[in-house]
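Enquirer: Fold the following.
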Amino acid sequence: MSAKNKFGEKILSGEFTVTVEINSPKGTDVFHEIKGLEQMVEMVDAVNICDCPMANMRMSPITTAHIVHELTGIEAIPHFTCRDRNIIALQSELLGAWALGIKNILAITGDPPQRGDHPHATGVFEVDSAGLVKLAKELNRGFDLSGNELRGSTDFIVGVACNPGAEDLNAEIDRLKQKIDSGADFIQTQPIYDPDVLLRFRDRTSNLGVPILAGILPLKSHKMAVHLNDKVPGISIPLKYIERMKKGPEEGVAIAMEFMEQILPYVNGFHIMPLGNTATAIELLNYIDTIKVRKVI
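Expert: Okay, here's the model as predicted:
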């Protein structure tokens, strides 16, 4: 592994690791999306760049990741979905990403096009996320998927997503094991709000030996809390938190802080999803700095 991949070295060594998530721009103004990152340079280990989330067209996450690293020095983790590329394009883009200095990726299957702003687009899905992990690891070995030797190999650190609150947790864990068997190096979870959900998941996966970063999505309103709890599969928000959100958005930050402190002993770090709110991200990152000392004592 390249010595320049500080995030990869840190997470693989078992150190407490923190990431934050941003979107690529809907257009060419990348600076609007990343302007808050310069305030987080000393606070985060890497920045996740979503890949056309919810199947809504945005700038290439590879391009955004390269710009983020060039302008801020923060390691980037572009998401790669299987929705928009066949196995030739996936390999080609991964090789290009490596040439641009990108050392980490998150392999995800991706939302179907029907959910997004181009519902008549054709989804590819030639492989799923486990297949994409295997593909990336073959490039690391110096070969393409057809067994042809490359002139120069990659050395990606490959992450995967999972949902600890999935309704069918057995099936979710089975899929996670497939990803790990394919070579996944770390896990970033979907948003969690209930400590019991995280603990149940940890009890079932503690033998997998892969670092887990818990997903933290601060609630912005009571309406958001109700919607996530009632309409989004796999997200369970304790009723006491939903009730507290009637007090205002500041309660969302307070709830996130309480939750992080509760689960601190059971995770390898946090993945913050601030929905573009730089102030919220910095507030949570400052709080993490105060509590993560307890993780290493």
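
Enquirer: From now on I want contacts and neighbour counts done on CA atoms only, so please keep to that.
Expert: Noted.

Enquirer: can you give me the strands for the chain?
Expert: Ranges of strands in the chain, per DSSP state E, are 17-22, 46-49, 75-81, 104-108, 157-162, 186-191, 212-216, 269-272.

Enquirer: most tightly surrounded among those?
Expert: Compared across the strands of the chain, strand 75-81 shows the largest average neighbour count, a mean of 27 (mean count of other CA atoms under 10 Å).

Enquirer: next up, for comparison:
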Amino acid sequence: MKALEIQHNNILGSHLKYLRDQKGWDRKALAEKLGVSASYIGLIETNKRLPSTEKLDRYANVFDVSLKELELLLEKQKAADGSNIQDEACEQRDLNVEDISLLEHFLNQLNNVQKTHQTDIIEKCQKILYDHFRANLQSYTLPEVIALVKTEFTSCGSTNDPFNEQILEGIFTLSSEHEVYFRLSNYKQTITLELPYEYKDYLPLFEDSIGPHDFILSVEENTPYLFKQRDCIQFTWFSPVTSLQQQFDILYNSNVNYRDIVSNSLKLEWYIQQKLERFDFDLVK
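Expert: Below is the predicted model of the structure:
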């Protein structure tokens, strides 16, 4: 077991990057060894996310360093940064009997309030919940999101477990009063970027980085901190290593209807039409 040299003012993410650089690995290579996505490595190394103890143990094994020393750095970073960095170990728990009882008590009390005041109370509760869920979403700049998509696209199809979906969601800011919710997923040799429909014109910024998308799907999705569904658009890129047959299989086994898909690949469009005409079935599950 090698002794760990403390570097970069005891910030865990910087130390882990230092150890990776010492090995001569890029983020994709380390991600494969840890069983995570390359974008996850980026979040850890840039101090935007804190790893769980289980993930920290993987780091210790891969880098052949002491877990206790990494845990010490983790505690120092938590103390230095307070609650500004999302802790992966802080998972949401299910409602228990006491929680439900408190909610029922609140609703009963609300019924005793004059109707004219109930709306104000509900709006204040919504504001509290909005602030809570919004605080749990990581903020990015638009260039950072573009870089994340590029990183995920580079690693797409290289994971040891193609059925282990990696999802990242957050907010990217366009101005002090203008922020956009996004969801990025890496699953079954595809990268999917989901944006509110009104921001579909931002697609060329991502295509300039990783190339033309393969298909578009318009959907209604829940936005966590708005508590309602909204029209969204999903841009999907297939890994360069996937064949037309694999692309068709991925679409066929997805819970989508082909009629809702707008293909941007002439080869894929032709291949799908050949399959549909030959076997006389629709691309829907």
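
Enquirer: Would you pull the TM-score for this pair?
Expert: The pair, once superposed, lands on a TM-score of 0.25 when counted by TM-score structural alignment, normalised by the length of structure 2; 128 aligned residues with a CA RMSD of 6.6 Å.

Enquirer: before we move on, the earlier item: tabulate the strands of structure 1 (a markdown table), appending distance to Y287 of structure 1.
Expert: Shown next, in a markdown table, are the strands of structure 1 (distance: least, CA to CA, whole Å):
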| stretch | distance to Y287 of structure 1 |
| --- | --- |
| strand 17-22 | 12 |
| strand 46-49 | 17 |
| strand 75-81 | 21 |
| strand 104-108 | 26 |
| strand 157-162 | 24 |
| strand 186-191 | 18 |
| strand 212-216 | 13 |
| strand 269-272 | 12 |
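
Enquirer: Looking at the ones you listed, which is nearest to A254 of structure 1?
Expert: Between A254 of structure 1 and the strands of structure 1, the tightest spacing by CA to CA is seen for strand 212-216, at 12.0 Å.

Enquirer: now the angle between strand 17-22 and that closest one, please.
Expert: Compare the direction of strand 212-216 of structure 1 with that of strand 17-22 by axes from the mean of the first three to the mean of the last three CA atoms, to 10 degrees and you get 40 degrees.

Enquirer: just checking, what packs against strand 212-216 of structure 1?
Expert: On a contact count with 3 or more CA pairs under 8 Å, 6 or more residues apart in numbering; DSSP states H and E, strand 212-216 of structure 1 meets strand 186-191, strand 269-272.

Enquirer: I'd like those laid out as JSON lines, including distance to T81 of structure 1.
Expert: Shown next, in JSON lines, are those (distance: least, CA to CA, whole Å):
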{"stretch": "strand 186-191", "distance to T81 of structure 1": "15"}
{"stretch": "strand 269-272", "distance to T81 of structure 1": "19"}
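
Enquirer: and of the ones you listed, who's closest to V160 of structure 1?
Expert: For V160 of structure 1, the closest of those is strand 186-191, at 5.0 Å, according to CA to CA.

Enquirer: if I look at the closest residue to V219 of structure 2 other than its chain neighbours, how far off is S185 of structure 2?
Expert: Leaving out its chain neighbours, the residue that sits closest to V219 of structure 2 by CA to CA, 6 or more residues apart in numbering is C232, at 5.3 Å. Distance, C232 of structure 2 to S185 of structure 2, using CA to CA, to the nearest Å: 14 Å.

Enquirer: and V293 of structure 1, how many neighbours does it have?
Expert: V293 of structure 1: 10 surrounding residues under other CA atoms under 10 Å.

Enquirer: ditto for D196 of structure 1
Expert: By other CA under 10 Å, 12 other residues sit near D196 of structure 1.

Enquirer: Check the gap between it and I87 of structure 1 for me.
Expert: 39 Å.

Enquirer: What of L169 of structure 1?
Expert: Distance from L169 of structure 1 to I87 of structure 1, by CA to CA: 29 Å.

Enquirer: Over to N286 of structure 1?
Expert: According to CA to CA, N286 of structure 1 and I87 of structure 1 sit 41 Å apart.

Enquirer: Does L195 of structure 2 touch I233 like I think?
Expert: Yes - counting by CA atoms under 8 Å, L195 of structure 2 does reach I233; the two are 5.6 Å apart.

Enquirer: which secondary structure elements does the helix or strand containing the residue nearest to V219 of structure 2 contact?
Expert: With elements taken from DSSP states H and E, the one containing C232 of structure 2 is strand 228-238. The helices and strands touching strand 228-238 of structure 2, judged by 3+ CA pairs under 8 Å, 6+ apart, are strand 190-196, strand 215-223.

Enquirer: mind giving me TSV with those and columns for mean neighbour count?
Expert: TSV is the format used below for these (neighbours: other CA atoms under 10 Å):
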stretch	mean neighbour count
strand 190-196	23
strand 215-223	16
